[in-house]
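Asker: fold the following and give me the result.
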Amino acid sequence: MSFRPKPGSIPESPGVYRFRDAHGRVIYVGKAKSLRQRLNSYFADFSALHPRTQTMLTTAADVDWTVVGTEVEALQLEYSWIKEFDPRFNVKYRDDKSYPYLAVTMGDDFPRVQVMRGAKRKGTRYFGPYSHAWAIRETVDLLLRVFPVRTCSSGVFKRAGQIGRPCLLGYIDKCSAPCVGRVTPDEHRALAEDFCDFMAGNTGRFIKRLEKEMREAAAEQEYERAARLRDDIQALQRALEKQAVVLGEGTDADVIALAEDPLEAAVQVFYVRGGRIRGQRGWVVDKVEESSPGELVEQFLLQMYAEASPDAMPREVLVPALPPDHEAVAELLTEQRRARVEVRVPQRGDKRSLMETVERNAKESLAQHKIRRASDLTTRSKALQEIADALGLDQAPLRIECYDVSHLQGENVVASMVVFEDGLARKSEYRRFAVKTKEGDVASIHEVIMRRFRRYLEERSATGELAADQGGTAEDAAEGAVEGEGAHGPIDPETGRPRKFAYPPNLLVVDGAGPQAAAAQRALDELGIDDVSVCGLAKRLEEVWLPGDDQPVIMPRSSEGLYLLQRVRDEAHRFAITYHRSKRSKTVKESALDGVPGLGPARRQALLKHFGSVKKLREATAAEICEVPGIGPSIAEVIVSTLKGESP
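Answerer: Purely as a prediction, here's the structure:
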């Protein structure tokens, strides 16, 4: 990196720096409390940097910086440069779907209420966003009884004025019909302003006004008018019921939560105004560097609020983790709102409970995003080809198997095998293994690969029949699919027997680095299998390791290929740890019966199968225990006295 600044030339002041490529394009913008300390970290130890940062530095050809006076100025300049240059290596949040808003076009001569998506327009007031457009229309339909604002398009409005006859909404009193002069422009604008005030949370005065008018109408014996006012009040109350009360009245807050994995993050925001949830919105982001939750929150707050109007900003921003410069961020938001804004992490109470709800929504949003991304055929094809190119495969790996080992301090060691075909999970062919070796993860991977491919060779040589597992055990025979396929996996239509390991993968992935990949390759070599490619995927830096290589293959962090490998690895980890927990739970249950004299493994399993748990067995009587096959009156008495802490 010949562009490294000379020692001592970088100031120690706060500031913002830019990396540029050979063509002068800005590829990364960052800020720092101390420019010297931050920039020197890029040039100290290249091998210790995050892979994405390494890629950025090898792409860069120059770096410059601007000194500022305060951290707030650094935040402002960083955001303005990111917006101006759109650097490829900076984090970019994007909507996880198109969210509709309720919009009132106050800039028009006759304001219109409508559903809007996309970029916001000047002179229009927005409420929301909402999850579904139908939710907006239901609310508007209720409010038009009280605030009959125009909702028609410009063409319909103009034509009604030309023919002198309003549309249907004008006849049923859900529009004040300014098109035919029933109300003046000023009266119609006043209706629109009242509509906006009600949506902004100033609801009490309208309901009190209508109640007063209803009582006056009833006192004057104008019962039809009083009944209509009563219906108007009920319509406003139903509109309010659609917005759940979650916090104290007068609370204005944006509640932000994160859900993340090594490659992506999802952000969900609940907008609370007047103590009620007024809207919800989500974003997703590809991680371009290793970022803490606080750093992701800081970047999100800058992008979300940097250009927000003061009336759209809350008094309080609740976040899952404080930004590294949270005081500077709070000061910047305060300047933007022109009033105090607090940024804090809720610790207890209703706000903490609401934060947990938003977190669940963020996790669901990330899961749905992954499903949508995985279901895209074009994306899956691109991912498989990227994997083939990165690993030097002759063709795209249409069948990928991934293996992971799970244990707790060397006890209850298990392994999982998950299968992805054409980029999608094939759960009917998942397998799980009870590992026999106690010599560590590398030895466990070798054992599992040997067992899996030995079975494959036997099944292949059996020409359609499932051969006996030579040298295997009863545990091997019990290996089967889970996830809704029963204990024995798919059935061979010719033999009627379970087919467990009939197909070899194009690519074998192990959860781990070089040693794990080498162990898998060694197992294949010992079995004489040379048509299966092997790689390992290390968790810490998402590095791809090939057997025998001293250096990993670094795939771009935003590549679809790495995303698919990560999904396969994460699924193998989930499947392995689920099996491990079930075995550990079973071991704990059986251990509670170890002290019962005369009770062997078969009787212990029969008792647990009959009662379901040790707790229910402890509550049973001797007569009820005798109902279990193989348990007589004498042993039943021993079981009861032992479990209740009495001497037999």
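
Asker: rest of the way, CA atoms for contacts and neighbours
Answerer: Noted.

Asker: for the helix or strand where R94 lies, packing partners?
Answerer: R94 is part of strand 93-95, with elements assigned from DSSP states H and E. Using 3 or more C-alpha pairs under 8 Å, 6 or more residues apart in numbering; DSSP states H and E, the elements in contact with strand 93-95 are strand 276-286.

Asker: report all helices and strands that the strand it packs on contacts.
Answerer: By 3+ C-alpha pairs under 8 Å, 6+ apart, strand 276-286 packs against strand 93-95, strand 264-273, helix 349-375.

Asker: how about the residue nearest to P5 when sequence neighbours are not counted, what does it touch?
Answerer: Nearest residue to P5, sequence neighbours excluded (C-alpha to C-alpha, 6 or more residues apart in numbering): V63, at 8.0 Å. By C-alpha atoms under 8 Å, 6 or more residues apart in numbering, the residues touching V63 are F3, R4, P5, Y17, R18, F19, R20.

Asker: I'd like the structure of this one too, to check against the first:
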Amino acid sequence: MTTPFIDEQVRQLPLSPGVYLMKDERGQIIYVGKAVVLRARVRSYFRGTGKLDEKTRLLVDEVRDLEYFVTASEQEALILELNLIKRHRPHYNIMLKDDKSYPYLRITPGEWPRLEVTRRYIEGEGRYFGPFTDSRSVHAVVELIRRIFPFRSCTKNLKTVKRPCLEYDMGRCPAPCTGKVVAEDYQKSIDQIVLFLEGRQEKVVRQLNNQMTAAADKMDYERAASLRDRIRDIEEVIAAQRVATRVKGELDAVSFAQNGDESYVMVFFIRGGKLIGREHFLLKGTKDQPASEVVSSFLGQFYSGAAHLPPLILLENLPGDQKVLEDWLSSRRGTRVKLTVPQRGPRMELMQTVAENARKGLEQYKLKRLLTGADDARAALEELAVVLKLDRPPERIEGYDISNIQGQLAVGSMVVFNDGKPDSRHYRRFRIKTVPGADDFAMMKEVIGRRFTRATEETDGKWGTLPDLILIDGGKGQLSAAVEALKERNTDDVPIIGLAKEREEIFLPGQSKPITLEERSPARRLLQRVRDEAHRFALGYHTNMRQKTAVGSTLDTIPGIGPARRKTLIKQFGSVAGVRAASFEELSKIKGITGQLARLIKESL
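Answerer: Got it, this is the predicted structure:
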């Protein structure tokens, strides 16, 4: 049921393409959509509501305000819609689950490039491959490539290195740091890594065969044998990638299987008639949504962050905005990209394989959730939403704690739970900078302030994802300090609670009486897990700081050892234990360590 205010806003909407934002009574964005004609599209939500699906009816019931952006074209509206969805992550939009944290492979720029795993995609800063969903498989690919094409993995300043490290002795690095390989040959190896990752291994094999022949002609049999082994390893990879498909060329094949409010999406990557990889993704918020809408949402969100775009994408269902998506994808690739549903032949057989993999993948995912207790986590989140009167279950919970000894070496921790499970990739640590003495309240205020200052400064970065719930380890005092920090940064609309350890009482801002949950309550157990994890993480950081201080203090007690010599000794021997184990002769060889000082070090330690 609409309000006069909403009716008037709809009447004022322009008859042009653009993006509309729907907000709830708290002013939070709960849905972002695009439209060819803004007024007509938004009006459709509020007319004939009896024909709307359940999810859309719930959305309409919550709408209290509208905002819009006019764009010059449908393609501009699509791009803006994708950016706003990524930034605000509205509750009613179909979302690519945890899309900010998928790993990529990156060839770094510069004279001596490296192949590394990264979770940050920055246009123009190197060559990217991905995204991938399984970080373990990505690291396995890196290890395979290092065995076939050795490359440097360190980030050292190569001009300062005096001798090759153990990686060179193991045959995993060609040691450009000491001139063991010239830049031209090293770059050739990097170029072959790129071809390998693109699925063009046959071209790499041809290049290596030519190099092997040339090495044999020069009677450099050791290099020829090494190249022969590389060729054998690559041919094993090629054999494994040749699946039972007669599809030619370069394409991606996408299919999904739906389970309630989630959809399991499977993508096969075909390059040169070979399956070079497959990845699965989870979409949230797909309940009651037509297949065309699910496909459209996935294509937009996935390919906005994909490092490579093929000229052809096979689908089971075409998106409703096919032309707009094709134009946008083509502009990103630089040449035409076509979306199509195959009707016959090898491509249709491939799609059947992808669809079957999606169905099997969904079954495995549901079984895994059952065995790992994911349903218990969901029950805990739903209970929290009821108990704390939240609009929806808190998918992202951030827990905070402080650790110090009478104000010394004070540190703070931030842990993140996604869907009721710890996500250590998003954990953060803070060294307290502004609070003298033992003032836990002020320390908590500093930590929360620094975290949410970063959130307002980096809306699209790793700090930009805001929590659905903040958990403070402590009672009214710590909670009040955190709330004050949020208000100072205009982020006090984020739900926040304190959990006091003595009676496991939950404190809410503005409420004098705490909430106490039953001991067997799933919500209580989840909050305890978040609180305990924040405490563990903070204590670990604090212990590490104490150990480092203790290391410095041990050496500082030796006359003649100042900060510079202490740093030199630790750098050379790795630790105080290493210095203690060093011989008199080894100590005497260190620059600045005389024979007399070496004897004093041995006696003192």
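
Asker: that older thread, the residue nearest to P5 of the first structure matches what in the second structure?
Answerer: Matched by TM-score structural alignment, V63 of the first structure corresponds to L66 in the second structure.

Asker: separation between that match and A485 of the second structure?
Answerer: Going from L66 of the second structure to A485 of the second structure by C-alpha to C-alpha, to the nearest Å gives 29 Å.

Asker: need the contact list for the aligned partner of I277 of the first structure in the second structure.
Answerer: Matched by TM-score structural alignment, I277 of the first structure corresponds to L275 in the second structure. Residues in contact with L275 of the second structure (C-alpha under 8 Å, 6+ apart) are Q241, R242, V243, F268, F269.

Asker: could you measure from L275 of the second structure over to S135 of the second structure?
Answerer: Distance of L275 of the second structure to S135 of the second structure, computed by C-alpha to C-alpha: 19 Å.

Asker: residues in contact with the residue nearest to the spatial centre of the first structure?
Answerer: Most central in the first structure under C-alpha atoms, centre = their mean is L366, positioned 2.3 Å from the mean C-alpha point. L366 of the first structure makes contact with A259, E260, A265, A266, V284, according to C-alpha under 8 Å, 6+ apart.

Asker: can you map out the strands along the stretch 451-600 of the second structure?
Answerer: For the stretch 451-600 of the second structure, the strands defined by DSSP state E, counting those that start in this stretch occupy 469-473, 496-500, 505-507.

Asker: looking at the ones you listed, which is closest to F302 of the second structure?
Answerer: Closest approach to F302 of the second structure among the strands of the stretch 451-600 of the second structure (C-alpha to C-alpha): strand 469-473, 26.8 Å.

Asker: in the lengthiest helix in the first structure, which residues are buried?
Answerer: Using DSSP state H, we find that the single longest helix of the first structure is helix 560-591. The neighbour-count criterion (16 or more other C-alpha atoms under 10 Å) identifies 560-573, 575-577, 579-581, 583-584, 589-590 as the buried residues of helix 560-591 of the first structure.

Asker: that helix - contacts with which helices or strands?
Answerer: helix 377-391, strand 399-408, strand 411-421, strand 507-511, strand 533-537.

Asker: can you redo those as a markdown table with mean neighbour count and distance to L302 of the first structure?
Answerer: Formatted as a markdown table, those follow (neighbours: other C-alpha atoms under 10 Å; distance: least, C-alpha to C-alpha, whole Å):
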| stretch | mean neighbour count | distance to L302 of the first structure |
| --- | --- | --- |
| helix 377-391 | 17 | 30 |
| strand 399-408 | 24 | 39 |
| strand 411-421 | 23 | 39 |
| strand 507-511 | 25 | 36 |
| strand 533-537 | 25 | 34 |
